[in-house]
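A.B. asks: Pasting a predicted model and its sequence here:
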Amino acid sequence: MYAERPAPAGLACLWTRTVPAPAVQRVVPDGCTDLMWTPATGALWVAGPDTRAQLASVAPGTLYGVRLPPGAFPSVFGVPAHAVRDLRVPLSDLVPAARLTSFSEMVAFCTARVVADPALTATAALLRTRDVESAAWEIGLSSRQLRRRCLDAFGYPPKVLQRVLRFDSALRLAWTGVPFAAVAAEAGYADQAHLAREVRALAGVSLGQLIRP
């Protein structure tokens, strides 16, 4: 069972995942990053920004997570997001001084360190609706500067960030029951076939399989 609840300002959400037996779960790209804690072992892991689906082996019990919104990773962990792209690394590798032993301490750790950057929020918003060159022009950056900003903050080059954000929007629409043709149009795909190709490329399965209960 997976459950989310609201988080303090600057964080995306707090979540738990409980399984009664060993399982393999598909984690798909959403532009976010996570700090995760397994009470049974005390292990603290950081999940970097994904460019493709990850198949995670989950042990019986409850996994606790703090999800950071796109662009927040460097302020919390002190390294560029691209350094942990598609990786799961121990928190101690990034913040050796961190000593966290409870979920509340995880939340406090992230809340105290996260910095909301309006420029990054604006960058992500523009890239949802503009091509890279137009977005860079509106922000007042060269394409090279925009690429560097995106790699450091989000972990992706601008075009990959566009794909991930568009995919996440499509998935959220599909979960609400919107027909796939309408999902494609509302999320900004050329057509339903384009949506299907992108979902398969990023998630490894079809959209129907992905949202199946």
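C.D. replies: Alright, I've got the coordinates.
A.B. asks: going forward, measure contacts between C-alpha atoms and count neighbours the same way
C.D. replies: Noted.
A.B. asks: so what's residue 168 up against?
C.D. replies: Neighbour list for residue 168: 29, 30 [criterion: C-alpha atoms under 8 Å, 6 or more residues apart in numbering].
A.B. asks: and if you look at residue 165?
C.D. replies: 30, 31, 128.
A.B. asks: Ok, residue 84 next?
C.D. replies: Residues in contact with residue 84 (C-alpha under 8 Å, 6+ apart) are 47, 48, 49, 155.
A.B. asks: can you pull out the helices in the protein?
C.D. replies: 73-77, 91-94, 103-113, 118-129, 132-139, 143-153, 158-175, 180-187, 192-203, 207-211 (DSSP state H).
A.B. asks: take the one below as the second:
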Amino acid sequence: MYEERPACLPGAVVWHATVPAGAPLRVLPDGCMDLVWTGEAFLVAGPDTTAHLVDSTPDTGYTGVRFPPGTAPAALGTPAHELRDQRVRLSDIWSEARVRSLTQRAADSTAPAGLLDALAADLLRASGPTDPLAGLVTRGARAGLPVSTLARRAGMSERQLHRRCLAAFGYGAKTLARILRMCEALDMARRGVPWVRVAALTGYSDQAHLVREVRSHSGLSPSALVT
């Protein structure tokens, strides 16, 4: 079971997931990073390039906040590429004392989702002005703009843009665009749009191209993910 709602932080999402009995929970790449409360500890979910399988005791619940693309590294104080395809304890990033205090607050709370919601907003506020590059690259990636165009609009070389994207997103702008396009395609299919139409609307060369891309990032066919 999975539920989510908009967070106080614009563009962020607060969510709760329960691992089903008999099968792991498959978490797909989405261009984002999450701060997760397991009920016992805080984890940071780094930016994924492939599906992450959560396999734990059935009915285990997880609560988290998903930061908008490119914003979590500044809020958490760690470059995204250092956490790519990883799940690490928050205590590996922050001081033990800071995490111990936050863990106690979460353990005592009857609404950990609210705690995470407020924490995400506070962290981003404390990190200072948001780097406009994250928004520029995310919008450009969603629009399917070439890396060369994004670099020109950002006023830097493609090599400089790649380095900045590694720190903000965990990977380059091209990989971000592929992941965001996959998410858009799956969202369309879940709304009942036929696959051929989905492929055309989201910029894939054909349906076979869509299938290859989705399988490379998720490990499953598009139909298996939407069913």
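C.D. replies: Yep, that arrived. Note that the structure is a prediction, hence the values are computed from the model and not measured.
A.B. asks: How about the residue mapped onto residue 156 of structure 1 from structure 2: what's its closest non-neighbour residue?
C.D. replies: Aligning on TM-score structural alignment places residue 156 of structure 1 opposite residue 171 in structure 2. Leaving aside its chain neighbours, residue 171 of structure 2 sits nearest to residue 165 (6.1 Å; criterion: C-alpha to C-alpha, 6 or more residues apart in numbering).
A.B. asks: and if you look at residue 86 of structure 2?
C.D. replies: Counting by C-alpha to C-alpha, 6+ apart, the residue nearest residue 86 of structure 2 is residue 46, at 5.3 Å.
A.B. asks: now, among the contacts of residue 165 of structure 1, which is nearest to residue 122 of structure 1?
C.D. replies: Nearest to residue 122 of structure 1 among the contacts of residue 165 of structure 1: residue 128, at 10.0 Å, using C-alpha to C-alpha.
A.B. asks: Can you get me a residue count around the nearest residue to the closest one once chain neighbours are set aside?
C.D. replies: The shortest distance from residue 128 of structure 1 to any non-neighbouring residue, by C-alpha to C-alpha, 6+ apart, is to residue 162 (5.9 Å). Neighbour count of residue 162 of structure 1, defined by other C-alpha atoms under 10 Å: 22.
A.B. asks: Residue 148 of structure 2 too?
C.D. replies: With other C-alpha under 10 Å as criterion, residue 148 of structure 2 counts 13.
A.B. asks: Go ahead and flag the most central residue of structure 2.
C.D. replies: residue 32 (2.1 Å; C-alpha atoms, centre = their mean).
A.B. asks: surely it meets residue 69?
C.D. replies: Yes - counting by C-alpha atoms under 8 Å, residue 32 of structure 2 does reach residue 69; the two are 4.7 Å apart.
A.B. asks: what sits in contact with each of these two?
C.D. replies: With C-alpha under 8 Å, 6+ apart as the test, residue 32 of structure 2 and residue 69 both reach residue 169.
A.B. asks: before we move on, the earlier item: including distance to residue 112 of structure 1 and neighbour count, could the contacts of residue 165 of structure 1 go into CSV?
C.D. replies: Formatted as CSV, the contacts of residue 165 of structure 1 follow (distance: C-alpha to C-alpha, whole Å; neighbours: other C-alpha atoms under 10 Å):
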residue, distance to residue 112 of structure 1, neighbour count
30, 23, 23
31, 21, 24
128, 29, 20
